[in-house]
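Student: Make a model of this:
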Amino acid sequence: MKLVRYGQPGREKAGILDRDARVRDLSGVHPDISAETLARDVLDELRSIDPETLPLVDATERIGPCVSDVSKVVCIGLNYRDHANETGKPIPSEPVLFMKATTSISGPYDDVVLPKDAEKGDWEVELGLVIGEKAQYVAEADWQRYVAGYCVVNDVSERAFQVERGGQWVKGKSSDTFCPLGPWLVTPEEIADPQALALTAEVSGEIMQEGSTRDMIFNCAEIVSYVSRFMTLLPGDVIATGTPAGVGFARNRFLKPGDTMRLSVAGLGEQRQRVVAHEDRIR
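Tutor: A predicted model of the protein is given here:
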């Protein structure tokens, strides 16, 4: 099942994809894809609905972030060996955790806005885990019970803010539009093995990242268990599980206004974004 949110920012409604990948209006059943929608009994109810019986959504409608009311976005840094190597960092002995502000969340096709004084905008294609049940001290063997679905995440970064301005990474990760989510929230029965998914990122027509989730240093089970030891995960929370090699920071190639990005994770759809300057956005 592929769930989607459509409509203008702040007014999105729930949708579901039909067999032809068209969006159908689900808002008559549930108004939004929110924490309540991610409960197991609600998802089971939605699986029983034939999308072909629901109204077709106009194809010109904006697609929003695939889940609403996210309480936190938790990110795993340096979780691919090749990415750690390209940054010159040691291989972590435990998962590296950092956060993105929830105000950074945007739709999968919305513009990515480089913030004021930005110098080194960067891309990172990642597998996102969307939490469906309150999670504390989760055993690795039980991790899937707590995950309602998967999505594509672009962990957009401003490397000068992140690396050169002191302090923690969060300020280089949290500008508005720096966390495109979606296009879909894909429920687990559609993904046979989340540790065997190809990831790709293309910038202005050039392939920058090609990897697989099989190359994670810490897999999904380890990540959910580990994060839940240090904070309570709530329904709707998103964990971005890390990115493979090929980021701009390692290439000395950074985002500039006019660039385009295309990011995909196998089975989870494709994001497409245009990069714009802060000054152009506020005119």
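
Student: can we go C-alpha only for contacts and neighbour counts from here?
Tutor: Will do.

Student: just so I have it, where are all the strands in the stretch 151-283 of the chain?
Tutor: Along the stretch 151-283 of the chain, counting by DSSP state E, counting those that start in this stretch, strands occupy 157-158, 179-180, 185-186, 198-203, 206-212, 238-240, 260-265, 270-277.

Student: what angle do the longest one and strand 198-203 make?
Tutor: Comparing the axes of strand 270-277 and strand 198-203 via axes from the mean of the first three to the mean of the last three C-alpha atoms, to 10 degrees yields an angle of 30 degrees.

Student: and strand 270-277, how far out from the chain's middle?
Tutor: Centre-to-centre, strand 270-277 and its host chain are 14 Å apart (C-alpha atoms, centre = their mean, to the nearest Å).

Student: how about the helices of the chain, start to end?
Tutor: Assigned by DSSP state H, the helices in the chain fall at 40-47, 81-87, 159-163, 220-230, 248-251, 278-281.

Student: And this one, please, so the two structures can be compared:
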Amino acid sequence: MKIARFHRPDGPTRLGRVDDDQLTDISDLVGTSLRAILPDLTELRPQILAAHGVRHALADVVLEAPIDDPQKYLGIGMNYREHAEEARQAGIPIPTSQLWFNKQVSCIVGPHDPVVKPAISDELDYEIELAVVIGRRCKNVPADRAREVIAGYLVANDVSVRDWLQKRSPTFTLGKSFDTHGPLGPWLTTDDEIADPHGLRMRLTVNGQVRQDATTDDMIYNVFEQIAYLTQVFTLMPGDILATGTPSGIGAPTRTFLQAGDVVRAEIDGLGAIENRIVAEP
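Tutor: Got it, this is the predicted structure:
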């Protein structure tokens, strides 16, 4: 099951079930907040699948970030083997345990919204990531039960401002949290549709040129281990987003950074694609 947040041009935000290139409005059934229904998603599933609301072509609506108001948006650094090696070659030491950082939730934008290149930096980089959405409140979750707390998955581009990430701040938070630097989408694909989140191909292109092409089986710490690690520390809440790491091919090692006018497309098999144009800061 795929659920999107969307609006018609100049209309209010609605929720819809995605079926191929069509979208069925389910807002009269469940409301307009995807985060709010996540704890009840399993029980609501039969009603959502049977819903016969107003239908729209996907091409006629504007997709919004599926979750735009999580309590937490967390990312793990250097969690792909080949990416960790390219980072090491760029002078960044490989961590010996899970390395987590915050992306401030104000960075979140929709799957086709523009991404702003800040005037204060020329080191704007891309990172395709599998994002996990937590479905229910959870604490101290063992890895072998972590899948029970996952609502579903998104495509994420963990946009990074490298000089603020590695040079201007002792933590990753500032370089990861510029406004518009958290495009997500295109919709929530529920966990039951994905046989194995560690066997998904991911591709990122810039202006049609492939920059990243890998599979999620190159993770150092898998999705379930990540959830187990985090929930030793704090409670994860419905709608919390975990960006699970990026593969090799980022721009930093070759200093191939994004420029205004570039179009970045990130796609993960089974989850869809997001595509964002880079624009100069006004």
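
Student: Columns mean neighbour count on top of the strands of the stretch 151-283 of the first structure, output as JSON lines?
Tutor: As requested, the strands of the stretch 151-283 of the first structure are exported to JSON lines (neighbours: other C-alpha atoms under 10 Å):
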{"stretch": "strand 157-158", "mean neighbour count": "28"}
{"stretch": "strand 179-180", "mean neighbour count": "28"}
{"stretch": "strand 185-186", "mean neighbour count": "26"}
{"stretch": "strand 198-203", "mean neighbour count": "21"}
{"stretch": "strand 206-212", "mean neighbour count": "18"}
{"stretch": "strand 238-240", "mean neighbour count": "28"}
{"stretch": "strand 260-265", "mean neighbour count": "23"}
{"stretch": "strand 270-277", "mean neighbour count": "20"}
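
Student: JSON lines please, covering those and showing distance to Leu3 of the first structure.
Tutor: Listed next are the strands of the stretch 151-283 of the first structure as JSON lines, based on distance: least, C-alpha to C-alpha, whole Å:
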{"stretch": "strand 157-158", "distance to Leu3 of the first structure": "27"}
{"stretch": "strand 179-180", "distance to Leu3 of the first structure": "16"}
{"stretch": "strand 185-186", "distance to Leu3 of the first structure": "5"}
{"stretch": "strand 198-203", "distance to Leu3 of the first structure": "20"}
{"stretch": "strand 206-212", "distance to Leu3 of the first structure": "23"}
{"stretch": "strand 238-240", "distance to Leu3 of the first structure": "15"}
{"stretch": "strand 260-265", "distance to Leu3 of the first structure": "16"}
{"stretch": "strand 270-277", "distance to Leu3 of the first structure": "14"}
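
Student: which one of these lies closest to Lys171 of the first structure?
Tutor: strand 157-158 (8.4 Å; C-alpha to C-alpha).

Student: re earlier: out of the strands of the stretch 151-283 of the first structure, nearest to Lys134 of the first structure?
Tutor: Closest to Lys134 of the first structure of these, according to C-alpha to C-alpha: strand 238-240, at 12.4 Å.

Student: so how much does the closest one differ from the second structure once superposed?
Tutor: Taken against the second structure, strand 238-240 of the first structure registers an average deviation of 0.2 Å after superposition, with mean C-alpha distance after the TM-score superposition for the first structure.

Student: Show me what that strand is packed up against.
Tutor: The elements that strand 238-240 of the first structure packs onto, with contact taken as 3 or more C-alpha pairs under 8 Å, 6 or more residues apart in numbering; DSSP states H and E, are strand 73-77, strand 125-131.
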